[in-house]
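> Just the structure for this:
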Amino acid sequence: MSVCARCGVSMAPTDDHYELAGEKVCEDCYLDHVAVPKVCDPWAVYSAKKTGDGQAGLTDRQKRILELLKAGGPMPLEKILETLGMDEAAFRSDFAVLRHLELAKATKVGDQVCYTLYRSSSA
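A predicted model of the protein is given here:
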């Protein structure tokens, strides 16, 4: 039985194995790497606007991000991660959804990239 090089899960010989950067990884780790949502995706924005439920379909974590941005205005990534206690990969995945729904966006404040509400008067 082999072990995934990324997460350490045991993989049976009948399981699908993938090679990623020279390592044998499980299907979940492979998909996490190749299926990362892209923030700047016009087709995703179009699709989200046509088929999305707006804020009704958001996860609790996505709602917490929006609440934080509403209360704190534009803020840098580090402050968001610290305040919400989440890792960068989770934030970026959730932020891509919020961006596609045109609920949140990134903006420059001075020389720093900050995140804010899409329709915010402060940015």
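> From now on I want contacts and neighbour counts done on CA atoms only, so please keep to that.
Will do.
> residues making contact with stretch 37-52?
Residues outside stretch 37-52 that contact it (CA atoms under 8 Å, 6 or more residues apart in numbering) are 93, 95-97, 99-102.
> change it to 7 Å
By CA atoms under 7 Å, 6 or more residues apart in numbering, the list of residues contacting stretch 37-52 from outside reads 93, 96, 99-101.
> Let me know the closest of those residues to Met11.
Distance to Met11 across these (CA to CA) is lowest for Ser93, with 26.2 Å.
> From the chain's centroid, how far away is the host helix or strand of that closest one?
In this assignment (DSSP states H and E), Ser93 forms part of helix 88-100. Here helix 88-100 shows a centroid-to-chain-centroid distance of 2 Å under the convention CA atoms, centre = their mean, to the nearest Å.
> That one: which residues count as buried?
Buried residues in helix 88-100, defined by neighbour count with 16 or more other CA atoms under 10 Å: 91-92, 94-100.
> Alongside the first, I'd like the structure of this one:
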Amino acid sequence: MQAVICPECGREVDSDDLYEISGRKMCDDCAMERQNRPQPCDVWAVRIATNTRRSLGMQGTEGLTEKQKAIYDFIKSRRGATLEELMQQFNLKENEIRKEIAILRHCELARAHKRGNEIVYVPWDFEEVIGRSDR
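Prediction:
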């Protein structure tokens, strides 16, 4: 067996331990992560999360992890944040921040919003005022 570098995470693995997912070769950890990525617009996940939170009497950020609360508070305080801003602020990789955003989306706490030519993540109840910059 020959050792190779996983192009996704940079970890050294045996060449026999690479998997091909959507035309890209990666180690087993990266392949598992790619296959199990939460989808932000999953109707059933939203229904389950909102019904569960409602039945437990949870409101706002109750029931979230400290990291999820911090991400939500950052998004709210800035009236929107790009993926890059979130990655930099929380020192997380893209896939890690996307997982946290998906959970916030399922709880109807945050959502994506197009501002000009970029996508920003905003609080669920955010409304953009036309003709005024919110940042």
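> Export the contacts of stretch 37-52 of the first structure as a markdown table, with columns for distance to Leu117 of the first structure.
Rendered in a markdown table, the data for the contacts of stretch 37-52 of the first structure read as follows (distance: CA to CA, whole Å):
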| residue | distance to Leu117 of the first structure |
| --- | --- |
| Ser93 | 16 |
| Ala96 | 13 |
| Arg99 | 9 |
| His100 | 12 |
| Leu101 | 11 |
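> out of these, who's nearest Tyr118 of the first structure?
Checking the contacts of stretch 37-52 of the first structure one by one against Tyr118 of the first structure (CA to CA), the nearest turns out to be Arg99, at 7.7 Å.
> Which position in the second structure pairs with that closest one?
Mapped onto the second structure by TM-score structural alignment, Arg99 of the first structure lines up with Arg105.
> quick one, what contacts Val9 of the first structure?
Contacts of Val9 of the first structure by CA under 7 Å, 6+ apart are Val3.
> burial measure for Ser77 of the second structure, as a count.
Ser77 of the second structure has 12 neighbours, counted by other CA atoms under 10 Å.
> which SS class is it?
helix (DSSP: H, G, I helix; E, B strand; the rest coil).
> Need the counterpart of it in the first structure.
Ser77 of the second structure maps onto Ala71 in the first structure, by TM-score structural alignment.
> again, but for Arg115 of the second structure
Residue mapping for Arg115 of the second structure onto the first structure gives Val109, with TM-score structural alignment as the criterion.
> related to what we said a few turns ago, in a markdown table: the buried residues of helix 88-100 of the first structure, plus distance to Val36 of the first structure.
Shown next, in a markdown table, are the buried residues of helix 88-100 of the first structure (distance: CA to CA, whole Å):
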| residue | distance to Val36 of the first structure |
| --- | --- |
| Phe91 | 12 |
| Arg92 | 9 |
| Asp94 | 10 |
| Phe95 | 11 |
| Ala96 | 9 |
| Val97 | 11 |
| Leu98 | 14 |
| Arg99 | 14 |
| His100 | 14 |
